[in-house]
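Trainee: missing the sequence, but the structure's below:
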């Protein structure tokens, strides 16, 4: 069963919501970040990155205290306001042909610890501890964990009825997205939603493995304080059919001492190779890979006889690692090796071509996206996907809804 809870959120005043909310901090280049901070005094970027110009010169402790102070300033100035009672929200994002709709709620730490909220990615302990310290010192989180639930006609109908009401927010953003938020605050509707989620045996983390792990670590550290908000972490719950899964493509700086001809010869042990010349070729099916090398594209078809029976070994990202990245290019640590970088699949293949043509990288590989069935099977078997296997949308806007701890 899945236990979800409403919470007393902090959110922007209606007249400033379009100015306050922002993309996640990592989405901005240095130039963009400086421009937004200079141009928009209401941006939540001022909260999550105070003293931007001096950020590299101060300790993490001072930076976290600066975040808290700026957050308190926003509340005192009523840029951010407190919800009067615990509520759920329906949140919809319309973005370039996709419409994502889900429920903002608190997800249970107990469910996470018991394995009812399943994960498919590994975490880096230093990142988990860093974000745990951030949560402990600032006392709030505005980046929910993206969690999927099985398709439900009843929940879809409930959401559809809620969307007939007037929203509390409806605004557009500079990246041409439309964001709409509805509040669920009547007790009967809150009870109905909780009861229906209790009938769902398992939920699956799509994005936010580090955030959920940090929330658990904070709970274990501070549970003796009796703060019930620590029993949950903010989540954006969305039907598994409503997420968009992209691949992460790979670009590598060198051929590990191999010549182009030797490298292609070694590739032929595991792949049927078809030149595509200047065609911006992307894989059309599982077990297909694109490659850009020395000014030309290639289609790589994994040989049928090589396929394994394990779901993990049959993941395209794992196949590329097992047959190319590790044995041929000498890359062992996909997270930390400086010779490899990653490009989200939502970006054009031409981005990879340009990066290789500029000379900083020697070769690029394009993958076919993983599907939700593979993700769930990996999670159900308590297996871990290779790093950077998926880039999943939707992405939540920082500062839209704040969960206080």
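Mentor: Okay, I see it. All figures in this text were calculated on a predicted structure; none of them were measured in a lab.
Trainee: going forward, measure contacts and count neighbours with C-alpha atoms only.
Mentor: Will do.
Trainee: Please point out which parts of the longest strand seen in the chain sit buried.
Mentor: In the chain, assigned by DSSP state E, the strand with the most residues is strand 98-108. The neighbour-count check on strand 98-108 (16 or more other C-alpha atoms under 10 Å) flags 99-108 as buried.
Trainee: Could you list every helix and strand in contact with it?
Mentor: If you count contacts as 3 or more C-alpha pairs under 8 Å, 6 or more residues apart in numbering; DSSP states H and E, strand 98-108 packs onto strand 4-5, strand 88-95, strand 232-239.
Trainee: Please state the offset of the shortest one from the chain centre?
Mentor: Strand 4-5 has its average C-alpha position 21 Å from the chain's average C-alpha position, going by C-alpha atoms, centre = their mean, to the nearest Å.
Trainee: Now do the very next helix or strand once past it: everything it contacts.
Mentor: Per DSSP states H and E, the first helix or strand lying C-terminal to strand 4-5 is strand 10-12. With contact meaning C-alpha atoms under 8 Å, 6 or more residues apart in numbering, strand 10-12 is reached by 20, 79-83, 399-404.
Trainee: and with 7 Å instead?
Mentor: For strand 10-12, contacts defined as C-alpha atoms under 7 Å, 6 or more residues apart in numbering pick out 20, 79-83, 399-403.
Trainee: Below is an additional structure, to be compared with the one above:
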């Protein structure tokens, strides 16, 4: 039974939201980041990159304090205002490919996270959890929702569609041609319907934001110990999330690129692959795999199809049957010598609508020797991994939608 609650968001005024909203700052190139900071004084990037004001690269606790200061300056300048009553926030994104995502921004419970009502499918790194926990504790807010997905629910679907009949409070389009809409929901009866509908849902899954969820949980535990009057209703017992139905989640593949053949010749490499896969040469035309346990490979100017041999179709767990795990266990580790797929510098990952072109280009340039294409992981595979308390290999999924920072902010 999921506890998904409304909250009083801090958010930009309607006239400035398109200027404030930003992608995650790690996704900008140095040149792009510099341009945004130089020419857009309202960008949320000024809050999370406070060193720009002093022309200085600032890290650690000093940066966290300055982030809080910049945030307070935005509030004092009324770039940000806070809603007076708790709301749910219906949020819709229509991306440049014509995909539509409609969900609800709300506060999810850290207790649900601890009790496995909110389930994860990825491992987190402890030091990253603690860094972000310390960041949250210092700045006192979170500006980027965790992406959660839930089984399609008729009551929630109806509520979202009814709200969207009215004019959106926000409507803005990014330079990537994605259009964003937001409707605050402050009607008490509708809020109660949405709250009760989520309460009937037994399990919700993290789609994107595992470290943010884990860090919020750590913060909750720490502040709980520090607060002698702890009741469980404090804002720190929740974290901001964007919840969308499973049917609208888009999962894309993460492909693999490897810099060398681990000392093998191309012929020796193909011979070792032949023990595990049925190999067919496909020529110079782009070749995309079409079903599970089927991979494409690009090497030395040609594409190949790799079909996992039937003798290897002996899967004991949901993880064993995952294509990213199969590639790791049959090729990357035993043949190419890449056992630590998270930290080994010989491997890289890529995704995108035209990613095979990118793979071909990088191999042809000599930057990499071989590239592997995969089919996307399904929502059922993701859920099976989470339900069985397993974790996927790194970079197994690229999930949409990708949200903008600074549109709704959760204070604790």
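Mentor: Looks like it came in fine. Model, not experiment: these values are computed from the prediction.
Trainee: The closest residue to residue 167 of the second structure other than its chain neighbours: neighbouring residues, count only.
Mentor: Distance criterion C-alpha to C-alpha, 6 or more residues apart in numbering; nearest residue to residue 167 of the second structure, sequence neighbours excluded, is residue 183 at 7.9 Å. Using other C-alpha atoms under 10 Å, residue 183 of the second structure has 21 other residues around it.
Trainee: ok, the residue lying farthest from the centre of the second structure to residue 259 of the second structure distance?
Mentor: Ranking residues of the second structure by C-alpha distance from their mean position (C-alpha atoms, centre = their mean) puts residue 267 at the top, at 38.8 Å. The gap separating residue 267 of the second structure from residue 259 of the second structure is 17 Å, by C-alpha to C-alpha, to the nearest Å.
Trainee: And for residue 81 of the second structure?
Mentor: 50 Å.
Trainee: was I right about residue 313 of the first structure contacting residue 321?
Mentor: No: in this structure, residue 313 of the first structure is not within contact of residue 321 by C-alpha atoms under 7 Å, at 10.0 Å.
Trainee: Looking at the two now, which is surrounded by more residues?
Mentor: Shown here are residue 313 of the first structure and residue 321; by other C-alpha under 10 Å, residue 321 has more neighbours (20 against 15).
Trainee: Return the residue of the second structure aligned against that one.
Mentor: Taking TM-score structural alignment, residue 321 of the first structure has residue 328 as its aligned residue in the second structure.
Trainee: same deal with residue 352 of the first structure?
Mentor: By TM-score structural alignment, residue 352 of the first structure lines up with residue 359.
Trainee: for the match of residue 321 of the first structure, what are its contacts?
Mentor: The contact partners of residue 328 of the second structure, by C-alpha under 7 Å, 6+ apart, come to none.
Trainee: Pretty sure it sits in a helix.
Mentor: Yes: according to DSSP: H, G, I helix; E, B strand; the rest coil, residue 328 of the second structure belongs to a helix.
Trainee: how near is it to residue 16 of the second structure?
Mentor: With distances taken as C-alpha to C-alpha, residue 328 of the second structure is found 46 Å from residue 16 of the second structure.
Trainee: what's the answer for residue 174 of the second structure, then?
Mentor: Residue 174 of the second structure is 13 Å from residue 16 of the second structure, by C-alpha to C-alpha.
Trainee: do the same with residue 136 of the second structure
Mentor: 25 Å.
Trainee: who's more crowded, those two?
Mentor: Neighbours per residue, other C-alpha under 10 Å: of residue 136 of the second structure and residue 16, the larger number sits with residue 136, 21 against 16.
Trainee: Neighbours of residue 391 of the second structure, how many?
Mentor: The burial count for residue 391 of the second structure: 16, using other C-alpha under 10 Å.
Trainee: what do we get in the first structure for it?
Mentor: Aligned counterpart of residue 391 of the second structure in the first structure: residue 384 (TM-score structural alignment).
Trainee: likewise residue 51 of the second structure?
Mentor: Matched across to the first structure, residue 51 of the second structure falls on residue 51, judged by TM-score structural alignment.
Trainee: Helix, strand, or coil at residue 31 of the second structure?
Mentor: helix.
Trainee: What is the equivalent residue in the first structure for it?
Mentor: Checking TM-score structural alignment: residue 31 of the second structure goes with residue 31.
Trainee: Residue 75 of the first structure versus that match, what's the distance?
Mentor: Distance from residue 31 of the first structure to residue 75 of the first structure, counting by C-alpha to C-alpha: 28 Å.
Trainee: More neighbours: the two, which one.
Mentor: Neighbour comparison, residue 31 of the first structure and residue 75: the larger count goes to residue 75, with 17 against 8 (by other C-alpha under 10 Å).
Trainee: what secondary structure does residue 368 of the first structure sit in?
Mentor: coil.
Trainee: Give me the distance between it and residue 263 of the first structure.
Mentor: Residue 368 of the first structure sits at a distance of 22 Å from residue 263 of the first structure (criterion: C-alpha to C-alpha).
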